[in-house]
Every structure is written in C-alpha cells, then in structure tokens.
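In: Okay, structure incoming, though there's no sequence with it:
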C-alpha cells in the first residue's frame, strides 16, 4: 500500500474536508472512486477507519492512527518532491494562466516569486477570461490554470481551490443590505452573456424573483478590469447610482479607501468557487504537482 500514496492522499482529503463529496470535488475524481479507495484501505487494514455521519464523517480509533501515519508520509513525500526537482535541475518556464479577477486581485504579489522558488524555475503568468485559459490548457499553451468557473472536459483535471463572494458596488454610497426592489432603482453595468459572473448573478436574481429585463442597463463589459473602470468613471448620481456586481477581492482596497461602496443582497449570498485546472497528461508532472500542492496549501 505504501508504494502508492494516492489512496492515502484520498483518505487525508476526506478527513480534512469532512465529506466524501467535497473530497471528490477537491481531488477531481468521482465520489464512487473516493469511496472505492477508502474501502481498499479498510480491506487492506481489515478494519473500519471512517464512519459516515449526517453532519460529516468520524474517524474510528484505527482511522485516527492511520491519519497520523499518513500526515508523516505526506510531509516526507513533499520534502522528497522538492529534493527531486533540485536533482532534475531542468530549466523551464512554468506557464500559469489565471482569470482577470484571480490574477489581478486574488493572488498575493509575492505568490509568483514563492512559486518560482518551490519549483526552482521561472513562472510566466498569463491573464485572460476563464474560458480562454481553459482552451489554452487544452492547446498545451499553459501548464496550469486558475479559473472562476467549473469545467467539464474529459481531458482535464479540475480541483476546487477556494470560495469567492460577489457583491454589488458603486462609486457613491448605497445601502449595505439591498432589498429586491432596490435593484430596480439603479443604473447597471453588466457582464457579458455567458460569463460565470453573469450566471451566478442570474441564479441569485431568479431565486429572489428579480426580473433583470426591467433593469436600466447602461452597458455590458467583458472582464473585471472593464467593470471597475466603468463604475469608477460613472456619473456620481446618488438618486440613481450606477452599480455592477464583482468579486469582493477586486474592490477590497478601494472600499477601504472610500473609492467604492459595496452592498449585499438581503437574504442571499452570491458565492462561487475558484478552480485549479490542468491537463490529464500532466497528472504525474512533478512541476504541476508541486504547484498544485503549493496553491492548495494556502500560501498562494
């Protein structure tokens, strides 16, 4: 069993996520595959290691002991991976692609330098809309992508990364909590048809019974940067503010500095996931694996 860490990695993910379904999404494999791997461990050890509960999972006594062993092995493997990359000493330029929101506002400034040290090579960052990043991965133009929308492609591996919240914002003060009827009093800058942000917003408005067709829409734009610039330059009309919806990461600093004002919908939180995406052919690529581990560790 110790020759193949995959099953123990699945076990660690189930324990940390406290859910078979969340572990499935995190690992980019089906839930039955997760269950099968846990069952293999239990058959190998001839004992129950995980009990499913209504509110998650619980480790048995042997499961607790296995978790301690697996954590030690995980650390040794990560340390060994770093040493192996030094031995390879292969000079490459690792190609990382991100969406506009992630690349410009979510990744900390020091992330690329830290990642470069982890893989002992240069990192080139490409920022594009999510669908373009996915296509570039398929075309082998980039090695790994960080995107805002779920991806269903047989030749790609998709892993959940972190959660994002969308908020309403304007260049003039607006109520911090917006009722559905408040939304009709604004002038709107919307994202283009088919964007992930627009899909999340449509879902929220449908649940709240809000009819977007009755909005006063000034324009549709294609990316986060365009949204920011359009709202920043909009006429400061306190009676009928110009608003849009954006990741709270993208405006955090401007909200703190009083440039923008943000609001949330009454009784509804607009949330979405960010995802890590790479080609299945890179499943055993040491540079890709170390980059994924580094990003999932929360250091990036």
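Out: Now that the structure is in, tell me what you want to look at. Since this is a predicted model, take the numbers as computed values, not measurements.
In: rest of the way, CA atoms for contacts and neighbours
Out: Will do.
In: Packing partners of the top strand by length along the chain?
Out: Criterion DSSP state E: the longest strand present in the chain is strand 156-170. Applying 3 or more Cα pairs under 8 Å, 6 or more residues apart in numbering; DSSP states H and E, we find strand 156-170 packed against helix 20-27, strand 242-247, helix 248-256, strand 261-265, strand 270-279.
In: winner for burial among these?
Out: strand 242-247 (a mean of 24; mean count of other Cα atoms under 10 Å).
In: quick one: contacts of that strand?
Out: 101, 164-171, 186-190, 197, 201, 224, 227, 231, 234-236 (Cα atoms under 8 Å, 6 or more residues apart in numbering).
In: Do a quick rundown of the strands in this structure.
Out: 50-53, 56-59, 93-98, 122-127, 144-147, 156-170, 177-178, 187-191, 216-221, 242-247, 261-265, 270-279.
In: Deepest in the core, which of these is it.
Out: Counting by mean count of other Cα under 10 Å, the most buried of the strands of the chain turns out to be strand 144-147, with a mean of 28.
In: Residues in contact with that one: which ones?
Out: So strand 144-147 is contacted by 95-99, 102, 130, 133-134, 137, 274-279, 288 (Cα under 8 Å, 6+ apart).
In: Quick one: distance of it to the chain centre.
Out: Relative to the centre of its chain, strand 144-147 is centred 9 Å away, using Cα atoms, centre = their mean, to the nearest Å.
In: Over to stretch 190-198?
Out: With Cα atoms, centre = their mean, you get 17 Å for stretch 190-198.
In: Pull out the buried residues from that stretch.
Out: If you call a residue buried by 16 or more other Cα atoms under 10 Å, then stretch 190-198 has these buried ones: 190, 191, 195, 196, 197, 198.
In: Quick check, the fourth one in contact with residue 131.
Out: What it means is residue 196. No - the criterion here is Cα atoms under 8 Å, and residue 196 misses it with residue 131 at 9.4 Å.
In: A further structure is provided below for comparison with the first:
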C-alpha cells in the first residue's frame, strides 16, 4: 500500500470513528491518538475532497449532509475489512485478537469475569475489552463483537447462547432498618418504605421493581432518598441501613445467611431466564470468539 493510499485509508477510518462517536475526545481515546492529530487529519481530508464533512461547535461534532453520505458508504466497508482481518486469526496456531463485549454490571461480575479468570492466562495473544452498559446497545453499529443481556432482551435477529443459570431477585434490608420500620407483607407496602432505587437508560427513568406470584405480575414504582446506577453502592447502602434494596439474589445470599441483611417478599420473586451471549447471525465467528463463546456456554 503506497503512502498516499495508506494516508487516505487512515483519514477515512478516523472520519468514520469521529462521525460515529460525535466527539473528538471519545474518538481519540478509541483510536489511541491525540485530539490534535485527529483534527489535523480531518482538515487534510476535507481540504483534499473540497467538501466539509463535520460540523463542529464548542460542545459537539456531527457529520454534515455530505459527511452522512460518506459515512453510509464507508462504514460497512470498514466493518467488513476489520471482520476479515479478525478472521485471519483462524490461521494462527493460537487464538489471538481483540474482542469487545458489552454487558450489564451484574453479568460482567458474575458471568464474564469468572470465565475470563480461567481463560486469559492460557491465551496470552487474546485481548478482551468489557464495556459495562445498562442500555440495550446496538452491537453492530457500536462495533462490538457480542453482548450479554437477559434472554428476553435479545433481538430476534441475533444468535443467543445461554451463559448462566436462572436468576432471581431479592428485596433486602438491614436489621437496623427493620428495627425502625415494619417488614412489608406485599409489594404494595413498598410505597411506604425508603427504597434504594436505580436509574436505567433502558427504562428512561427510575426502574420499577418487578414481582410475580401465582401468575400475577406486578410492577411497583418505589421511591426513596437514594438513587444509584451501581450495584456496589446499592448493596452498601442497604447494609448501612439506609433503605430497602432490590438486588440479584446471588449477590446478597451470603449477607442474608450471616444476618447482615433480612430478605422479605421472597414469595413474590420467582426465578426467571438468565443471561445470554448474543451476536449477529450474519457474522462468521473467529477462532478467538468461538473460544470465548464455548467457554461461556452454560449447560444445566
């Protein structure tokens, strides 16, 4: 590849990243380049093409009409090129390459991390990036190899592989909290309690606690003094007696056994299908991805 062709390829790749991220800062971090270098490349590309590709303000960057058209043309090509380069790993003796996975916090902690702890030491050429995200990420447009979400959240056009057992939620509070407030006897009683809530982008606001009993489903919009988007902080607040928390059962079981937390409304929290690894059906899988997928695959 000549220097001029290489430069054109690099500039187009930089443009595609900046246009998708809509930020020089995020694009620079993703590409491992400095912001001045990215700005310089964009000016050179626009000068060479004689058209403005990016509209820049002090707060945002967005593609112009010409930029949108160019992005529509080149983005699928770059995805194909990157995929084919990743596929070359199958000709190596050992799995290698970089994989990007998006997952919720609980799935990252309980499903991905234990498998990676066993897998990574034996595969030094393998690099895996885990992005914790509560939203329903479009893994194709965001450049992920796969995602981990609840089975019911996976789009129908994706291949979904179970990677964990059934899950169950638990409502818990500390003994000190229940020394001041009565234990709820039904989910409706939660509206009278100080609940430690969570804000999820998927739901566009405070997450309503979900319950089910004898086929009857119930969502309760709880309120409280504290709102977090983090598991560890919700658990710590519950242990400190600051309110009731709605947590995955496996994360609080030890505290319940030790008496640090008290569980209530257990009969309203039945098991439900667990996590699935999902990825595009049209994408062939590299040796590295197949290795991770098979290591994560759950069998009861």
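Out: In hand now; what should we look at? All of these numbers come straight from a predicted model, not from anything done at the bench.
In: Format the buried residues of stretch 190-198 of structure 1 as TSV; extra columns: distance to residue 245 of structure 1.
Out: Shown next, in TSV, are the buried residues of stretch 190-198 of structure 1 (distance: Cα to Cα, whole Å):
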residue	distance to residue 245 of structure 1
190	7
191	8
195	12
196	12
197	8
198	9
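In: Which members of the residues you listed are the farthest-apart pair?
Out: Across these, no pair lies farther apart than 190 and 196, at 12.0 Å, counting by Cα to Cα.
In: For residue 295 of structure 2, give me its contacts.
Out: With Cα under 8 Å, 6+ apart, residue 295 of structure 2 has these contacts: 115, 119.
In: 7 Å - rerun?
Out: residue 115 (Cα atoms under 7 Å, 6 or more residues apart in numbering).
In: Against residue 246 of structure 2, how distant is the alignment partner in structure 2 of residue 157 of structure 1?
Out: Following TM-score structural alignment, the counterpart assigned to residue 157 of structure 1 within structure 2 is residue 159. Applying Cα to Cα, to the nearest Å, the value for residue 159 of structure 2 to residue 246 of structure 2 is 30 Å.
In: got it, and residue 152 of structure 2?
Out: 20 Å.
In: Reduced to three states, what does residue 19 of structure 2 come out as?
Out: helix (DSSP: H, G, I helix; E, B strand; the rest coil).
In: Number of residues surrounding it?
Out: 22 (other Cα atoms under 10 Å).
In: How about it: what's its closest non-neighbour residue?
Out: Distances taken as Cα to Cα, 6 or more residues apart in numbering put residue 63 closest to residue 19 of structure 2, at 5.7 Å, once the chain neighbours are dropped.
In: Can you report how many residues lie near the one you found?
Out: 21.
In: do the same with residue 285 of structure 1
Out: With other Cα under 10 Å as criterion, residue 285 of structure 1 counts 12.
In: Tell me how far it lies from residue 291 of structure 1.
Out: 10 Å.
In: ok, now residue 161 of structure 1?
Out: 12 Å.
In: again with residue 67 of structure 1
Out: For residue 67 of structure 1 relative to residue 291 of structure 1 (Cα to Cα), the value is 24 Å.
In: related to what we said a few turns ago, any figure for the gap between the match of residue 157 of structure 1 and residue 274 of structure 2?
Out: 15 Å.
In: what do you get for residue 37 of structure 2?
Out: 44 Å.
In: now swap in residue 90 of structure 2 and tell me
Out: If you go by Cα to Cα, the gap between residue 90 of structure 2 and residue 274 of structure 2 works out to 31 Å.
In: try residue 163 of structure 2
Out: 8 Å.
In: Also residue 208 of structure 2?
Out: From residue 208 of structure 2 to residue 274 of structure 2 the distance is 19 Å (Cα to Cα).
In: again with residue 144 of structure 2
Out: 21 Å.
In: Please list all residues in contact with the closest residue in space to residue 185 of structure 2 that isn't next to it in sequence.
Out: Excluding the flanking residues, the one nearest residue 185 of structure 2 by Cα to Cα, 6+ apart is residue 265, at 6.7 Å. Shown in contact with residue 265 of structure 2 (Cα under 7 Å, 6+ apart): 171, 185, 186.
In: Same list, those residues, but as TSV with distance to residue 13 of structure 2 please.
Out: Shown next, in TSV, are the contacts of residue 265 of structure 2 (distance: Cα to Cα, whole Å):
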residue	distance to residue 13 of structure 2
171	48
185	58
186	56
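In: and of the residues you listed, the nearest to residue 256 of structure 2?
Out: Out of the contacts of residue 265 of structure 2, the member with the shortest distance to residue 256 of structure 2 (by Cα to Cα) is residue 171, at 10.7 Å.
In: all helices of structure 2, in order?
Out: Ranges of helices within structure 2 are 3-21, 24-31, 35-49, 65-87, 105-107, 113-119, 175-178, 231-239, 249-257, 287-296, based on DSSP state H.
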